[in-house]
Every structure is written in structure tokens, then in C-alpha cells.
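*Asks:* Quick one, structure for this:
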Amino acid sequence: MKFITCSALVALIASSSAFAQTVPQPGDDANAADSLIVVTGTRDRSRTQFDTLAPVDVLSRDAVRSSVSGDLSDTLAQLLPSFNVQRLPAADGQAFVRPATLRGLSADQTLVLVNGKRYHRSALLGTRGAQAPDLAGIPSMAIKRIEVLRDGASAQYGSDAIAGVVNIILDDTAGMEAFGQVSKYYKGDGNEYQTGARGGIALGDRGAIVVTGGYDHSEATSRTRQRPDALAFQAANPGLVVPNPVQRWGQPDEERIRGAIDAHYAFADAATLYLFGTAQQGEGVTDFNWRNPAGTSTVYNPSSAFPGFSFRSVYPVGFTPRFGTTFSDYQGDGGLRGELSDRFSYDLSAAVGRSRIAYTLNESLNASLGPASPTSFYLGQLEQHEFNLNADFVYRLPVGTAHPVNVAFGAERRRETYEVSAGDPASYAIGAGAATGLAPNSNGFPGFSPSLAGVFDQTSYAGYVDLEWQPVETVTLGAAGRYEDFSAFGDTFNYKLSARFEPIKGIAARGTYSTGFRAPTPAQLNTSQTTQGLDTTTLQVFNQGRLSPSDPLAIALGAKPLTPETSKTGTAGLTFQTHFGLTGSVDAYQIDVDNRFSQSQTFAVPATFANPQRFTAVSYFTNDFDTRT
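*Replies:* Sure thing, here's the model as predicted:
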């Protein structure tokens, strides 16, 4: 739990009727929310939160900024009961790119949009295979509102939209504001320093340019006591000074710089040029477990390979490897949109996104290298690239009823590329000391070897149709279908049906049924994560770890080509809206997900298998199980 010790806010707002200095009346916020046009889960630009065909939560700018945390994942977890985010203090990259989930499903089964456009996924491939976007890369100060669709939407948006869709709408309001804030935990540690500024200028009455920047530094926390084995080592070695505690257990030390831009200019009703994007640069450090000199034989045992040398001369009181991460993200979207008539509109856009994560390890060693071992290592780099092209159209087709049929259709091309770069040779080396029992590789986290490095890609093409029609005032119907073809595994078709019935003004029933999917990514399809060692009896190198499901050895052990996760989602609910400002909804849902993605059990490799790299134990990603939520 955090509390703010100091905060400041300065705002200079450009003259606009939206910022008139009037005293808000009770119910103003509720009425404003009820009349707000919702753009997520529908392509009919007349829908409000009350009359959408599926449940949509709308989080205002004030609600988003009410959070003490600078991490948008934490903010959403505080505001949405169905949204959860984990803190994994002793993990690798997951300590910094934290997995966030909606409705208890996998982190990459929720689609993230920015201004209605797909946001790139992080380069981090989680322990069990999830590869999701890093929401912490988007500055909260740049956000106008967030819309969260709690329904399957693969028929409308494509892969990943199984649990729902999070659509982050950037603030395009002219004006200037800045803030600063200092907070800490009730224990007195974990100070967080935040500052940011947003500036926007109006381009006459045709557009605006808004730029946001922010800085956030979260200091480490520690909720640990001294380890019993550290106390015992100190008692046995009174002449040494053992740190107390020898390792931290809590959130890591983390620093981020974030930025965003949102610009648009209308040349005419038929042509508005727009550009928006976000970027972040950051770094963080977390502790691994303490290595006890009295109990870490693979480091501290004498070795005939290095006569007269002991790592006690380097780390006399043991060592705690410090895992460092440097990460950066950017995404830029640009396009042209407009209305060619009062019935027909278009939106043509392109987007490029990149996530890069580099790992380092300090206060460690490669014991097998003996005195030649460095104490700091560069472990390698992960990189995710995405390039999207979209063409979206809406035609309001008159059919002789009170309301026309809203016909949305379009096409999309996406290309994903994943790259693994090797680390320092010392981070994965097997030195001479390995033959005498000293551990190879950098201690705590081995670097990526050249055998793990590579570039992998996947291309997909999609087309969709999304219909909404209100044949009479009390009934609204919806239907959507999407066909998508992937270079890695083939094609898929998904559909969605929805309906809303309002027999009494202000009280409505709604329901949806949809199919969905999540396509495996290039990283999940192609990468391996293995470590190597030396058999001290045979003096032969061996390997173990996770193989690509397409690896011949993995196939021999039962691996099959990864296929998309598929889902069937049904929702039903009631909504109400009163004349005195009270609104609400009650919704039930069921989500069946088949062929869910996970990591297999670890298999011992039989001696009879063809095994030129001498793998002893392996696992692989697989379509493992089915669930119902």
C-alpha cells in the first residue's frame, strides 16, 4: 500500500468551452458518461455505453490519473475487478514486463488497442509462453479515456481478442499541464518519483498537436529477513561481514521515460491526416538468490584446473547475482480518414511497432572459467517488430427502416518479426573448470548462445464485415465475420452475433455469441531456451531446456505443430438507466477456450534417440488443455 507524501499539479488550459469554469452539479459526470460515444466493440458511431450490444467499461481521464502508480497495468487493476496484474520479484524479464490478465485468462488473450489500432506485443516471452503488450509503456498523462470491452471480439479485430479488448484513447485536447509526485510504501521504502508534462496547440479549428512526456523512478522494496544459512555462515566466519540481508525480496528498482504524440489536421471533411504514437525507454535491476560459499560447491570447490585459485578471493561472503534489464518500445500510427458523403466514411492507416529487451547480469561469475571469468555479463537481446496496414470503411445502408444498416468492412495485413541476439561468449561458455565440477555459463541466468539466435517472421492477411441494424426502436441486431490467413499455419474464420432489446425506456437486455482465436506468434513457434553443461564423467557437452516444437528431437518426443487457441464466448446481461442519473448493468458470461497454449512437462531423452547435441531433458510449447471460465 502506498501513500503520497508530496504532489503538485499545474495546468494551463487553452480557451475552450469544454474547460469553462463552472461548478459541476451532481450527476454531471454520470450524464456525460451516458452520452459519450463508445468506439470499442462497435463501428457504429452513434453508440453510447448504455446502448452497446456488449458490456463496455469506460474509464475517464480523472479515474486513470487517480492512481498513485505510474504503471498503467496497476491502474487498470485498481479500477477493474476483472483485471489483474502480477508482481514477480525474483523473476527474469517478467519482473519488469508484468503479465496482466482479463477475466483470469492468459495475458496474451486480451487485445490492446491505442486509438482503435492494434498495439504491438512485448519482446518478452513469458515462462509459460504468453507474449503480451507492455501496458506500462503508455504514459497515463497522455490518456483521455480507456474503453474495456468485456467480450470476445476476434470477428471484429482478429487474433488475441478472446477475453476482451482494452482500447486506450489518447488525449487530443489543446492546453498545457504538468505534475510532480512523490510516494512511498507504508514501510518507508519503495519511494516513487513521478513527473510529467503535456502540451497541446490547436491548429485553428481544423486540428491539434499534443505531446506528452513523463519520467518515473521506482526504488526497490525489500520484505525479507536475513536468511538462516546467512546467519549460520556469519557465525562460522566472525571475521567476515555478511550483508544483512544478503538479498532483497520485493519490487525491483526501475526507471522509465515515456512519451506520446497525437496529431490530426482536417484538410476537408473528406480528408483528415492523423498521426499518433507512444515510446518508452527504461531499465531495472532485481536480485536473484544469494550464493552461500559454504553450500555452493559448483562455484567454491577447489579445482585442479586452476591450482591455487578460489572464488573466495572474489566473493568471500558469497554473492547475489543482480539481473538487469534495459527495455525500449515505440509505436507509430499514421493515416488518412474522412467522410466522402453522409453515408460513407473511410480510414486508411499504417503502423509500425518495436519492443527491445536486453539483459545483463552483474555481481556474478562463470565458475568454469576460473580467474578469467568476468563478474558482469551481457546476456543477449530480444526484439519484436510489427508492421500493420489497415483499410476500414463504413457505409450506412438505407433499407426503409427508421435507421439504416451500419455496414463496416475492411482488410488488414500484418507482419510480425522476432529476433534473438546472442550474448557475450563468457555468458554461455563451458570453461576448463567444468571438467572438475565447476558450473558453466553465467551464474543465475545463462546468456543466449549463437545456436539460440535467429530471426523469425509471420505474415497474415484478413478481411472482415461488421453489421449493425436497428429495425425498430426497441431492437438492435449485430453480426460480424472475419477471415484471416497466416503464413505459419493456414486460415481461420470467426463470427459474432449480438442483439439488444429495450422493451421499456431505460431498461434493456443484451446478449452475444462469438467464436475467437489467438494465433501462435513467431517467438512461440520458433524459439528455444536451452542451457549447456559438461558431463564430468564423459567430459562431453550436454544440453537441456525448452526446444522449438518444430525441432526434430521435440517431434520425436511428441511435439506437434502449434495451432491457434480457439474460443466460444456467450454473454447475457441487463442494463438500466434512470432519469436521475443512476445507471448500471449486470452481465453473465461463459468462455470456453480449446487448445490452450502452455509448456509441456520435461522429458528425459532416451539414449536410443538421434541426439547430436546431447540433450538430456527437454520440454516444448504445446496446445495442452481446454478451459471454461
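*Asks:* CA only for contacts and neighbour counts going forward, please
*Replies:* Fine.
*Asks:* At which residues are the strands of the stretch 51-200 of the chain located?
*Replies:* 56-60, 83-85, 100-102, 110-114, 117-118, 143-149, 164-170, 175-185, 192-202 (DSSP state E, counting those that start in this stretch).
*Asks:* looking at these, which is closest to Pro549?
*Replies:* strand 110-114 (24.0 Å; Cα to Cα).
*Asks:* What is the closest one packed up against?
*Replies:* strand 164-170 (3 or more Cα pairs under 8 Å, 6 or more residues apart in numbering; DSSP states H and E).
*Asks:* and Trp469, which of the strands of the stretch 51-200 of the chain is closest to it?
*Replies:* Taking the strands of the stretch 51-200 of the chain one by one with Cα to Cα, strand 56-60 is closest: 19.0 Å.
*Asks:* Is it correct that Ile201 is in contact with Val211?
*Replies:* No. In this structure, Ile201 is not within contact of Val211 by Cα atoms under 8 Å, at 9.2 Å.
*Asks:* Compare the two (neighbour count), which wins?
*Replies:* Per other Cα atoms under 10 Å, whichever of Ile201 and Val211 has more neighbours is Val211, with 22 against 17.
*Asks:* Against Glu147, how distant is Asp28?
*Replies:* Going from Asp28 to Glu147 by Cα to Cα, to the nearest Å gives 19 Å.
*Asks:* who's more crowded, these two?
*Replies:* In this view Asp28 and Glu147 are compared by other Cα under 10 Å, and Glu147 has more residues nearby, 22 against 11.
*Asks:* which residues touch that one?
*Replies:* 38, 40, 56-59, 166-169 (Cα atoms under 8 Å, 6 or more residues apart in numbering).
*Asks:* Ok, Asp229 next?
*Replies:* Asn292.
*Asks:* and it, that's in a helix?
*Replies:* Yes. Assessed with DSSP: H, G, I helix; E, B strand; the rest coil, Asp229 lies in a helix.
*Asks:* center of the chain, which residue is that?
*Replies:* What sits nearest the mean C-alpha location of the chain, by Cα atoms, centre = their mean, is Pro133, with 2.4 Å.
*Asks:* Identify the residue nearest that one in space, chain neighbours excluded?
*Replies:* Arg121 (3.8 Å; Cα to Cα, 6 or more residues apart in numbering).
*Asks:* ok, so what distance separates the residue nearest to the centre of the chain from Pro139?
*Replies:* Applying Cα to Cα to Pro133 and Pro139 gives a distance of 14 Å.
*Asks:* for comparison, sequence B:
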Amino acid sequence: MTFRRNQIASAVALCASQALFSAHAQNANPGITAANAAADADATQAVIVTGTRSSNRTQFDTLAPVDVFTREEIAAVASDDLNDVLAQLVPSYVVQRLPMADGQVFVRPATLRGLSPDQTLVLVNGRRFHRSALLGARGAQAPDLAQIPTSAIKRIEVLRDGASAQYGSDAIAGVINIILDDTIGTELTARYGQYSEGDGKSYELRAKHGFAVGDGGRIVLFAEAAKSDPTSRTRQRPDAIAFQAAHPELNVPNPVQRWGQPELQSQRAGYNATFEPGGDVQLYSYGLYSHSDGTSDFNWRNPDTSTSVYKPAAIFPGWDVRNVYPLGFSPQYTNRQHDFQVLAGARGRFNPALGWDVSASYGSNAIDYGLHHSLNASLGPASPTAFYLGRLTQQEKLVNASLNYEWNVAALAQPVNVAMGAELRNETYKVRAGDAASYAVGPGAAAGLDANANGAPGFSDRQAGKWDQDSYAAYLDVEAPLTAQFTVGAAVRYEDFSAFGSTVNGKLSARFAVTPDVAVRGSYSTGFRAPTPAQLNTNSTGQGLDTKTLLVFTSGRLANNDPLAVALGAKPLKPEESKNASLGVTWKTAVGLSGSLDVYHIKLTDRFSTSASFAVPAGVANPLRYTSINYFTNDFDTTTRGVDVVANYLRRVGDGKLNLTAAFNYNKTRVDGGSTGVATNDSQRTIFEDRLPRQKATVSATYDTAAWGLLARVRHYGAWTDSTGNATGDIFQRFGAMHFLDLAASYKVTSKQTLRFGVDNVLGRYPDEAVFQASRGLIYSRNAPYDTDGRSLYLDYTVKF
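*Replies:* Model prediction:
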């Protein structure tokens, strides 16, 4: 009955918010002048810098859809993780929690328009942000937005259109451009939060200080520290209940393992600076640094059924794992991450029409993995119970030079904007081996005892190494206002990679103003995503738990150039390629109502994935004791179709300002061909087509006065399908749509001090239980596209100087 009541309450809340939208639109203060209304409307049309190299484009007159989120909107989301912020603000952006999923617990996969995490390009101040060192689900290697401090952000621009011809590899789904804060002043914020179930307490401190330097220069310094306790939404495993009954003399923990968010501590700092040395030259630079430590649980090892761990072996007389872990054990997985990015550049003008810009950047992400409360059973009594598993490192160097020319053509009322440039990039990937004991195949393996650190094998000396890839690019980008109503754009980019050769991509776009307040826009482009050095060269070892047998399986993923992978059919990797088409309409009015509707079609070929799993052929050396092996492959083709609808109503009401926003995305992906599209791999087809909600929407209302600020937001997620991920015989479960209501209120204690209180998921909504994984004690699916920990509350205090 509780779930049913929550469904009804959420439906009522959604209807109420829509009614609020309508009522305020109809009952706005009639005393507001048209001039004031127009000023409010113009406030939403700030100049943007993403998706265009023209200097005067706004959200309304850009040739492609761009969302802009302000510092205030970012701060209104109760999370220090930028992924969570974007998931609440961007309709087609989905991020998963993924408790107990190795490195993805800490580097969470996020998707835009339902595409792969590494098919969205991330920029900081208009320059490429480096990737994470982690290869996630199906080998995706994307930037980790959680490493960017939210306190450092002035605004975020999200381009919802293919842009490889403008920015290069990865910009298939779109571009996220994070603009760092450059305002002068000091701001301190302290925040506390927790879940209504009493766990997941979080603490956060943020500081920002901006000051002027010389004539026109400024430096902004920022730092933040956060700590969050773990959550647990877990029941005792049925096999643990049976183990307790069979051994009443033991005191088995309840639960024996935890499903929930990890324990996590993080510190982030950085700067954003500009200097005016004189003349028409400006120097600029920014730096970002982040460090985090996290711990997560793994699956429980049952002494009565985990025979490959607890099995007595004659080679180790008198040694019994029950003496080490009499209650079984749940390995503890640790993640220590260091992230760094620094950029420096200069820009200026040769003359009023011709500008130049040169910059260089270096980015690095390094992750050290560890495992505690475990053992390598094949080593017997010589096994440690804690292991260093090794380090992954991604490094990127980038040099960029560009020119921007405003070409005055006599036949045109406005200049043609011509941009051109060149770019050099180097990517390096490193794997450092872990402790020898973490990947050793000890003498007990011959007796059937598990090798490797149990839970997460370390990187072996066979897997360690260093690989790099160089690329260079040249591009041309033109925007031409042919008439006062009609603007066209064209871009072409040539890019050459040392690993696989060259590629050329192009983009055509146009905008026609039907009236001064209504315009139609569209684009067609080709795009690509190049395989990374990590995807091209590395091997890895992983462990999983079968939900049917509750036994651990060990799988190996081989590099495509590995002789065994080649013998099994592996082919050299090549870039994923796309064809993007979009068509939309955008509007604004003098009464504060603005919005856009855009439909899109994305055809992807040679999509990147993992092959089917193969048994290790008889007679082939298997030193790491794999039960199965696979490799990366350009496996299949897909078509993604969707629509984005965004509407905003901004108006003065009474003594304050009302802002109503509605955003909706419908997104459907279909597998067209490849091994994923045939019956032999039907599980992967289901996952790609149904693993994410096809609908996602947000309706929000804010009302701000001189002293008070109020926020109400309803989030909607459509139905989706999850799978167990078993080695064989995947089990699927369909989960229904979910609605969440968030409320917040802020009060200005003084002109410099603000107190804010908020509740996310006010109604305490939980999704259907994941009955297909109940054997592991899990209550709610770990792959859910939303938080499954229930109602959360937060309080923060901000002071400005």
C-alpha cells in the first residue's frame, strides 16, 4: 500500500506543479510594465560561447540548441558531484549510482541523449578536459566530471548537437562547456546533509576568493572539501540466513554486505586568472586539482558454498580459511584518485577584425586501487589480507592555435565570421602493476583454490605498460548572415591519428527568423570518436558474481592485438562514426515566455563494445586462470531518435520574481546490425535499447524576493530495463516510471548571509524492488538512473564579503 500511495502522491505533485505554472502565468501582477517584462525576458538570452565561434550569439539566435545553467541554478542542487547537478538540470543527461561495481562506483557513467559516456565532449573554458583513467562499462573512457569543483563554476553551457567538425573526437552526442568563475569577492559555504533513514551523512566546505590584479586582470581562487558516509539499502542474503542457521555458534553480521553509496572523502582546489599586460593582449590561465579517497563493499564469500576459497588443500596442511574468516568475508575495495589540469594561453587582436588565440594544456587522472579484508587463496598461509592492486594513469597534452576574422562583405548587412585553427594532442596511458600477491597464481591453484586477490585481481606485470597516441587537426568554421533573417554555418575538420590514420568531418547549419521572436533552425553533421590508447592496448582481469549460482567467475579482456584475441577473431579498432541531423524551432516573447523544440536523428556505425565471451581454448596458456575471455570490438550500429522541449517563463510577481521552467526529453535507440543485433547476442541488444528511460522531464518553479527564495521541482524518469549481468543466462526486469518532488527555501539573514534548507525526494519515493537480484541482498537495482536511497535533507549557510 505504501508504494501505491507514493505513486498517487507523486502524480498529485506533478499535476500541482503544472497547475502552478498555469496559474502564475494567468495571474501575474498586471501592474508590471511591458518594459520590465521585456528586460526579464532579455535576461535569459545571455551571449554564449559554445557551438559557435562568433562573438555575439545568444541562446535565441544560435544555430544549434544550447542550454545555459547559472551559478545559482548549480548551487540549488544538493550535491558536490557535478554529475548529479547535470542530471537534475539537463533532461537527456542520465547518471547511475552503481553501488558495488568496481571503479564505476567512484567514476560514474553518465550519458547524454542515451549515447555512450565517451561520446560527449567536455570542455573547461572552451578547452578539452582530459579523460578519466578508468575504462567503464563496455570500455567507455570518458572525463570524470566529479573531479571539477562546483564552487568554481560560473555557468555551464550544454550544446545538444553533434559537433565533431567543430571540436574533434567525442562530440557526437553534444558538448558540455564549463565556464569557471571570474567574479571578484569572497564567498564561504558550509553544508550538511543526510538521508531520512539516518545514514549517508555528508559535510562540505566551499571557499572562493576573487581579486583584481593590475589594470583589468583578476584571479579567482577556490577550494572545497567534502566527506560523505556510506548508505545501506540492504537485506540479509538468503544464503547468509541459511549459514547462520547451520552454525548457531557463530554471530553472522546482518547484513553480511552493504549495497549503497560508498564512503568518500574529497578535496578540490584551483584558480582562474586573466592578466592585461597592455595593448590588445590578454593572458589567461586556469588550474584544477582534485584528490579523493573512497571505500566500497564487494560480494560476501560464504564459507559453506565458496569452495574454491574455503576448500582444504593437502598442499597447505593445517591451514584453513575458516580460521582467517570464520564468518565469511566481504572484500573492501578502495579507490584513491588524483586529478590535475592546467592551461595557459594568450589572445589578442592584430586589428579590429582579426583576432588570435594560442593555448597549451596538460591534464592527468591517476587512480590507485586497493583491496582489504580479502586473500589470495592459492597462496595459502602466505597470502596477505590486504593488497595494492595497481595504478591507472591517463595523461593528455594539447596545443591549440586559432584565428577569428570578421569579414565585412559589401552585400551583407553583418560581417561573415571566419574561424580557423590547428591543434596538436598527445594521449598517454599507463598501467602500473600491483602487489605480486594480488595477481599471483600460487601453488594452491592446482588444488582448485582461487588465484588472484579475491574480489578484484591486481594488474599483473604482463598487463603493465605505457602507450601513447598523437593526433593533429586543422579546422575551418564559417557563419554567414545572408540576410537579416537567414544565417548559415559550415565547418570542416581534418584530423590524423598515429594509431589508425585520418578522418574528415563536416557540419552544415542554418537558422531562419520567421519573425523577430520566432526562428527555425537545423543542422546536419558527421562525427567520430577515436579509440584511445587504453582501449587499443590494454588487458584487464575482472571478477563477477553469478546471481544464480552465487559463485565468483573471473574474466579476462584482451587487447585486440593480443595473439589469442586475434586468433579468436579480433580486428583492429577503428573510430565510431556518426551522422547527426536536427531540426527545431525557438521562440521568445515580451511577456517573459521563451523556449525551444528540437528533434534529432543520430546514426552511429561501428559502435564500440566488448565481444561475446569465449572459453579459453584447450591447450592455450592461461596464467591468470580466466574462466572466459573477450576483447573490444567495433561491434554494431544504432539509430537514436528523440525530441527536446524546453520552456521558460520569467516574470515579476508581487515583490519578487517568478521563474518557471519545463524541460522534456524523449530518446529512443534502436540496434540496426552487428553481432549485438542478432539472436546470439540478444541480451546486449536489450540492454542497449531499454537500459535507460526513454522519457525524462523536469518541471521547476522558483520565486525570489529580497529576503526569501523558494524552489519546487518535479523530476520524471520513464520506464527502463535492468539485467543481472550473469556470465551466462542474463535475467531481466522492467522498472516503471518514477517521479520525485524536491523543495527548498532560502532566507537572507543579512545582505551578506544566506541560510538554505532543502529536501530532495520529499515524498520518500523508492522504485520497485529488484527481485531478480534479491539473492545478493540487494533491494533496489544498482543500475538505476536515479538515487535509490530515499529522502535526503540538507542545510547550508553562505556568507559573502
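*Asks:* Need the TM-score between these chains.
*Replies:* After superposition, the two chains reach a TM-score (TM-score structural alignment, normalised by the length of the first structure) of 0.92; 597 aligned residues with a Cα RMSD of 1.9 Å.
*Asks:* picking up where we left off before, just the buried members of the contacts of Glu147 of the first structure?
*Replies:* 38, 40, 56-59, 166-169 (16 or more other Cα atoms under 10 Å).
*Asks:* Find the pair from these with maximum spatial separation.
*Replies:* Checking those with Cα to Cα, the most distant pair is Val56 and Ile169, at 13.9 Å.
*Asks:* aligned partner of the residue nearest to the centre of the first structure in the second structure?
*Replies:* In the second structure, Pro133 of the first structure lines up with Pro143, judged by TM-score structural alignment.
*Asks:* do Ala519 of the first structure as well
*Replies:* That one, Ala519 of the first structure, aligns with Ala530 by TM-score structural alignment.
*Asks:* Now do the contacts for the aligned residue in the second structure for Pro321 of the first structure.
*Replies:* Mapped onto the second structure by TM-score structural alignment, Pro321 of the first structure lines up with Pro331. Taking Cα under 8 Å, 6+ apart, we find Pro331 of the second structure in contact with 297-300, 371-374, 454-455.
*Asks:* Show me the two of the residues you listed that sit farthest apart.
*Replies:* Farthest apart among the contacts of Pro331 of the second structure by Cα to Cα are Trp300 and Leu371. That separation is 13.9 Å.
*Asks:* of the two, who's got more company?
*Replies:* Leu371 (27 against 24).
*Asks:* Quick check: closest non-adjacent residue to His403 of the first structure.
*Replies:* His403 of the first structure's closest residue in space is Gln470 (Cα to Cα, 6+ apart), at 5.8 Å.
*Asks:* Would you agree that neighbour falls within a helix?
*Replies:* No. In this structure, Gln470 of the first structure is strand, not part of a helix, as judged by three-state DSSP.
*Asks:* what residue of the second structure matches up with it?
*Replies:* Aligned partner of Gln470 of the first structure by TM-score structural alignment: Pro481.
*Asks:* for that match, what are its contacts?
*Replies:* Listed by Cα under 8 Å, 6+ apart, the contact set of Pro481 of the second structure reads 412-416, 487-488.
*Asks:* Of these, keep whichever come out buried.
*Replies:* 414-416, 487-488.
*Asks:* What about the corresponding residue of the second structure for Ser600 of the first structure, how many residues nearby?
*Replies:* For Ser600 of the first structure, the aligned position in the second structure is Ser611, judged by TM-score structural alignment. By other Cα under 10 Å, 20 other residues sit near Ser611 of the second structure.
*Asks:* Over to the one 5 residues further on?
*Replies:* Residue neighbour count, defined by other Cα under 10 Å, stands at 19 for Val616 of the second structure.
*Asks:* One more: Leu250 of the second structure?
*Replies:* Neighbours of Leu250 of the second structure (other Cα under 10 Å): 12.
*Asks:* Can you find the partner of it in the first structure?
*Replies:* Using TM-score structural alignment, Leu250 of the second structure sits opposite Leu240 in the first structure.
*Asks:* residue ranges of the strands in the stretch 551-700 of the second structure, please?
*Replies:* Counting by DSSP E, counting those that start in this stretch, the strands of the stretch 551-700 of the second structure are 552-558, 576-588, 593-610, 628-653, 656-674, 695-704.
*Asks:* May I see those strands arranged in JSON lines, with mean neighbour count and distance to Ile74 of the second structure as well?
*Replies:* Shown next, in JSON lines, are these (neighbours: other Cα atoms under 10 Å; distance: least, Cα to Cα, whole Å):
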{"stretch": "strand 552-558", "mean neighbour count": "21", "distance to Ile74 of the second structure": "39"}
{"stretch": "strand 576-588", "mean neighbour count": "22", "distance to Ile74 of the second structure": "24"}
{"stretch": "strand 593-610", "mean neighbour count": "21", "distance to Ile74 of the second structure": "20"}
{"stretch": "strand 628-653", "mean neighbour count": "21", "distance to Ile74 of the second structure": "17"}
{"stretch": "strand 656-674", "mean neighbour count": "19", "distance to Ile74 of the second structure": "15"}
{"stretch": "strand 695-704", "mean neighbour count": "22", "distance to Ile74 of the second structure": "14"}
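*Asks:* how far away is the match of Pro321 of the first structure from Gln141 of the second structure?
*Replies:* Pro331 of the second structure is 26 Å from Gln141 of the second structure, by Cα to Cα.
*Asks:* repeat for Arg529 of the second structure
*Replies:* Arg529 of the second structure sits 11 Å away from Gln141 of the second structure, going by Cα to Cα.
*Asks:* ok, now Ser700 of the second structure?
*Replies:* 33 Å.
*Asks:* Please apply the same query to Gln282 of the second structure.
*Replies:* 34 Å.
*Asks:* higher neighbour count, those two?
*Replies:* The neighbour comparison of Gln282 of the second structure against Gln141 (other Cα under 10 Å) goes to Gln141, with 23 against 18.
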